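Novice: Have a look; sequence and predicted model below, questions after that.
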Amino acid sequence: MTKEEILTLSKKVCKNTLMETLDIEFIEVGEDYLIAKMPVTPRVHQPEGVLHGGATVALAESVGSFASYVFLDTDEFFVRGIEISANHLKSVSEGFVYAKATYLHKGRTTQLWNIRITDAEENLISIVKLTTITLPKKK
């Protein structure tokens, strides 16, 4: 798949999902990474007016899971997230946050993703680890 095909596919698969609800947009793909962005507005704030950690984790799982989907043979397999952990390091109240997913481990069955959430100035907002599992589709 070309970069353009992957980004077009992302728009299709995000329709009527949490990703659409949170305005998550996949913006860049490389040979071993995928980047998405999400606007930080009151819709994703906690009551104190900063980005909710749950919205941050939803962004991270979205980009990591979609990266597994893109980089694996999804004609034969499906992908599910099985574990996620996040450390929130800095708060942000407006603008965009960016999630870059890169492999730490690319196994046949499990994949471990490192996902860095940054702001527009590349300040580290959160660091997330996501484990996905690849399972065969039933014929």
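Specialist: Happy to help now that I have it. Residues are numbered from 1 along each chain as shown.
Novice: For the rest of this, base every contact and every neighbour count on C-alpha atoms.
Specialist: OK.
Novice: Now do the closest residue to Pro136 other than its chain neighbours against Gly64, distance only.
Specialist: Spatial nearest neighbour of Pro136, excluding adjacent residues (CA to CA, 6 or more residues apart in numbering): Phe77 at 4.3 Å. Per CA to CA, to the nearest Å, Phe77 is found 16 Å from Gly64.
Novice: Which stretches in the protein count as helices?
Specialist: For the chain, the helices defined by DSSP state H occupy 3-14, 18-21, 53-71.
Novice: For these, give me a markdown table that also has distance to Phe96 and mean neighbour count.
Specialist: Putting the helices of the chain into a markdown table (distance: least, CA to CA, whole Å; neighbours: other CA atoms under 10 Å) gives the following:
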| stretch | distance to Phe96 | mean neighbour count |
| --- | --- | --- |
| helix 3-14 | 18 | 14 |
| helix 18-21 | 15 | 14 |
| helix 53-71 | 11 | 22 |
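Novice: ok, second structure coming up, stack it against the first:
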Amino acid sequence: MTLLAPEFQARHDHSLPGDLGIVVQHLAAGEVRAELAVAPHLMAPNGFLHAGSVVTLADTACGYGCMASLPEGAQSFTTIELKSNHLGTAREGVVEVVATLYHGGRTTQVWDAVVSHRDSGKTLALFRCTQMILYPRG
């Protein structure tokens, strides 16, 4: 069962989130849960999970949440700022993210995400991003 609309799933599968192996577990207005299995192509040269892999997981969850939470008349969004605090890392297992809408305005949304290691429960990163809401011209 897919949580994404078929046309969106196809874009997911053939873009960075799909290439990395991100799987959306829950998608609703205001909350997204996703996961990523730690794999060799996600690692930094030092043998630990690459920070960019963690940021991509969190940013993807927030972005999908933004799309599911667009105000009436909005067409899309673009991320205008993101910040991450990395508190730990992983070498194996599955990392999970829970993204929640903090502010849902007409022109911006702010999302918070917590990335954790499934087996240990350890928080790996805290993430916040701001999206600018885009409307059709005219």
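Specialist: Yep, it's here. Everything numeric in this text was worked out from a predicted model, so none of it was measured.
Novice: I'd like to know how far the most centrally placed residue in structure 1 sits from Ala101 of structure 1.
Specialist: The residue lying closest to the centre of structure 1 (CA atoms, centre = their mean) is Val63, at 1.7 Å. Relative to Ala101 of structure 1, Val63 of structure 1 is positioned 6 Å away (CA to CA).
Novice: between those two, what contacts are shared?
Specialist: In terms of CA atoms under 8 Å, 6 or more residues apart in numbering, Val63 of structure 1 and Ala101 are both contacted by the residues 34-35.
Novice: one step back: now do the aligned partner of the residue nearest to Pro136 of structure 1 in structure 2: how many residues are near it, please.
Specialist: By TM-score structural alignment, Phe77 of structure 1 lines up with Gln75 in structure 2. Gln75 of structure 2 has 13 neighbours, counted by other CA atoms under 10 Å.
Novice: before we move on, what about the one 5 residues further on?
Specialist: The local packing of Ile80 of structure 2 (other CA under 10 Å) involves 11 other residues.
Novice: what's the distance between it and Val97 of structure 2?
Specialist: 20 Å.
Novice: what's the answer for Arg137 of structure 2, then?
Specialist: 34 Å.
Novice: Please apply the same query to Phe127 of structure 2.
Specialist: 10 Å.
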